[in-house]
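Enquirer: Just to be clear, the model below is a prediction. Sequence and coordinates:
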Amino acid sequence: MKILEAAINSRQDVSLTAYLQDAGKEFRNITKRPAVLVIPGGGYQFCSDREADPVAFAYLKAGYHAFVLRYSVGDDHKWPEPLEDYEDAMEYIKNHAEKWNVLSDKIAVVGFSAGGHLAGAAATIAKHKPAAAILGYAVLNEVVDEIAEDAPIIAKQVEYDTAPCFLFASRADNVVPIKNTLDMAISLDKAGITFESHIYAFGPHGFSVGDTAIQTRESAFCERIPNWVQDSVGFLKDVMGDFCVGTAEDKILSKPKCKAHVTDDESAWLSLDCTIGRIMGNPVAKKVLTDVIEEMKKTIIPFTPEMTFDDMMNCFSRMKLRDILHEKSIEINEEQIDALLREVPNI
């Protein structure tokens, strides 16, 4: 493994530490690796050491390259300087991706507290959006006004192009109220963004990876808190893919199991992952699906004798077409039907 320190811009004390794992040779079929960019917390006054290298080491163990960003902090560095540091860091990593064997489209951010606010900004409003964001006890609502003047309220910035998010926090956090995480989850849900959330019953603010080597656990420290690390790695595998057999660049990682969005309703073209309401409201799609609809009429039994097929479709309007076909065991050539739907504009 190589450890490099890079000055990514001219600002004093801003730096990027790169932990670069080997690829190829003994690591069979792994010629490039995904990466995480760790953004420590510290109330925009300092960068916490316990949320820096120890976090990077956890993802190194899972096979990721890891980078730690120490960004602009203190009263002399106002927003949006921290976001500009993030943009510089991502650009620097992507410019060195070939040399460092980084999969440039598979870089996630991991942020804590105020660093979680910066990671949330990366996921929502940054030019260089990450492939996913892991937000730990992050400042995501109006609380940001207490630590950074003119900084955005992240929960209000969520739109369709927001990156998938993994959220974790402690219910008993008395520094960053749990409402920050709850507000973000609601915003992600409304926008149809894929997310996972873990709110532990009790524990202090700033627990990092929850290891006793970082801080000792007292009675007010939930034993399950360390689980967030492995759960977040699983989330990254779900949304970015896992290592698989292959040597070509597009075969280094498997196809993601989970899309960035719950449905394809906001995509430019229809698909099996659009909701029934969206598909059935499109006359062209209904023509394309004539045979499929006939099979559905034979298989889907109305809840009451008075209900029509259209009534049933209204009941299932929020379900993805793919899901109801699976639930009702309707056998079709999904790949073929999906390809036909993807030629239909989503209007």
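Expert: Received, thanks.
Enquirer: rest of the way, CA atoms for contacts and neighbours
Expert: Fine.
Enquirer: which ones are touching the closest residue in space to Gly116 that isn't next to it in sequence?
Expert: Leaving aside its sequence neighbours, Gly116 sits nearest to Ala138 (Cα to Cα, 6 or more residues apart in numbering; 4.4 Å). Each residue near Ala138 by Cα atoms under 8 Å, 6 or more residues apart in numbering is listed here: Gly111, Phe112, Ser113, Ala114, Gly115, Gly116, His117, Ala169, Val176, Asn180, Thr181.
Enquirer: Put this next to the first one:
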Amino acid sequence: MKVSKRTLGAGDYRVTVTYYQPDPIADLHVIQKRPLAIILPGGGFTFYSQRESEIIALNYLAQGFAAVVVDYRLADQPPVLPTALYQLGTVVAYFRARAVADHLSPDHFILAGFSAGGYLAALYADHWSAPFLTQALGVASDQLKVNALALAYPVIGLRLGWPSTAPEREAIAGEWPYHEADQLVTAANPPTFIWATQTDELVPVTNAQHYIQALRAAGVSVQSTIYATGPHGLSLARAFTAFPKSYDAADATFGAAFVQPTVAHWFADELDWLDQVWNLTAFWRNQ
């Protein structure tokens, strides 16, 4: 595996990514084309959660994907929107242009977002072909397309319970009006996998529910699961992504709720869904 930092674009659209590229499997006597997972970690637009960054990329790599983690604009350089969408478009267009050189399959790009990163992913899935995006980046809309969307406990609209204060909302959207992702869904949205928990204490589950409803109304293929329990920010919902007892000396029990065996099936479920949407068995076998 090769890991590289790449800085793409210029000016306000400049963006740093970490690219994870698997080595070819010599036994196969062919350099495989690989799907690409474009990962947007959460962090409330104040940081990038490492529990939703490399560890997620490595899970995709274990399934044969290449992966890229995007350091999109944060709220310390307000407003986040629409600049973060231009940055994301820059990333998608770059890897589409590099598909041959990097042995990527341009028909198998999945955008995977968590929490605040899920908000950007959902907005991008709504806007990818919009003239404001294609004109700003100077590329055709087909160079900005993603072929699937995966959302984990996403923010969907700034009116739906997160963030809780006007200054926080202002730092994210400023005066840009096109920021309610469920109200912007069209039939051009990619097939979507989405999950959340009923007891999410930070981003109300109504966010995911609104987006699911909008996708279905637009005729977009969607697979969704709302789990009964689990806090916000579960990541893989396994012990190694849960906060250890030493994380909070005053509360050794903090972190236990981040181990949710039922929820932990979500990544395998996403891969099963992708196998259906993309027919991954045929994709690999026909190379």
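Expert: Here it is on my side, so go on. Nothing here was measured: the structure is a model prediction, and the numbers come from that model.
Enquirer: residue in structure 2 matching the residue nearest to Gly116 of structure 1?
Expert: Residue pairing (TM-score structural alignment): Ala138 of structure 1 is matched to Pro154 of structure 2.
Enquirer: So Leu120 of structure 2 sits against Leu85, correct?
Expert: Yes. Leu120 of structure 2 is within contact range of Leu85, at 7.0 Å (criterion: Cα atoms under 8 Å).
Enquirer: the more surrounded of these two?
Expert: Shown here are Leu120 of structure 2 and Leu85; by other Cα atoms under 10 Å, Leu120 has more neighbours (30 against 21).
Enquirer: In structure 1, what residue corresponds to the more buried one?
Expert: So, by TM-score structural alignment, Leu120 of structure 2 is matched to Leu118.
Enquirer: tell me the secondary structure for its match?
Expert: For Leu118 of structure 1, the secondary structure call by DSSP: H, G, I helix; E, B strand; the rest coil comes out as helix.
Enquirer: now Asn314 of structure 1
Expert: helix.
Enquirer: ok, for it, nearest residue in space, not its chain neighbours?
Expert: In space, and not counting its chain neighbours, Asn314 of structure 1 is closest to Gly277: 6.9 Å by Cα to Cα, 6+ apart.
Enquirer: Quick one: neighbours of the closest residue to Arg33 of structure 1 other than its chain neighbours, just the number.
Expert: If the residues on either side of it in the chain are set aside, Arg33 of structure 1 comes closest to Val102, at 5.2 Å by Cα to Cα, 6+ apart. Neighbour count for Val102 of structure 1, taken as other Cα under 10 Å: 24.
Enquirer: what's the counterpart of Val102 of structure 1 in structure 2?
Expert: When structure 2 is aligned by TM-score structural alignment, the residue opposite Val102 of structure 1 is Leu104.
Enquirer: what does the one helix or strand Tyr211 of structure 2 maps to correspond to over in structure 1?
Expert: Tyr211 of structure 2 is part of helix 206-217 when elements are defined by DSSP states H and E. Residues 179-190 of structure 1 are matched to helix 206-217 of structure 2 when aligned by TM-score structural alignment.
Enquirer: what's the mean deviation for that stretch versus structure 2?
Expert: Following the fit onto structure 2, the mean deviation recorded for stretch 179-190 of structure 1 is 0.7 Å by mean Cα distance after the TM-score superposition for structure 1.
Enquirer: which of the residues in that stretch are buried?
Expert: Asn180, Thr181, Leu182, Asp183, Met184, Ala185, Ser187, Leu188 (16 or more other Cα atoms under 10 Å).
Enquirer: Any chance of CSV for the residues you listed, columns distance to Val209 of structure 1?
Expert: CSV is the format used below for those (distance: Cα to Cα, whole Å):
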residue, distance to Val209 of structure 1
Asn180, 20
Thr181, 18
Leu182, 21
Asp183, 23
Met184, 21
Ala185, 21
Ser187, 26
Leu188, 24
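Enquirer: from the residues you listed, which is closest to Asp310 of structure 1?
Expert: Among the buried residues of stretch 179-190 of structure 1, Leu188 lies closest to Asp310 of structure 1 (Cα to Cα), at 30.3 Å.
Enquirer: what number of residues lie near the closest residue to the closest one other than its chain neighbours?
Expert: Among residues not flanking Leu188 of structure 1 along the chain, Val158 sits closest, at 6.5 Å (Cα to Cα, 6+ apart). Per other Cα under 10 Å, the neighbour tally for Val158 of structure 1 reads 24.
Enquirer: before we move on, what about His198 of structure 1?
Expert: As a burial measure, His198 of structure 1 scores 18 neighbours (other Cα under 10 Å).
Enquirer: That one in helix, strand or coil?
Expert: strand.
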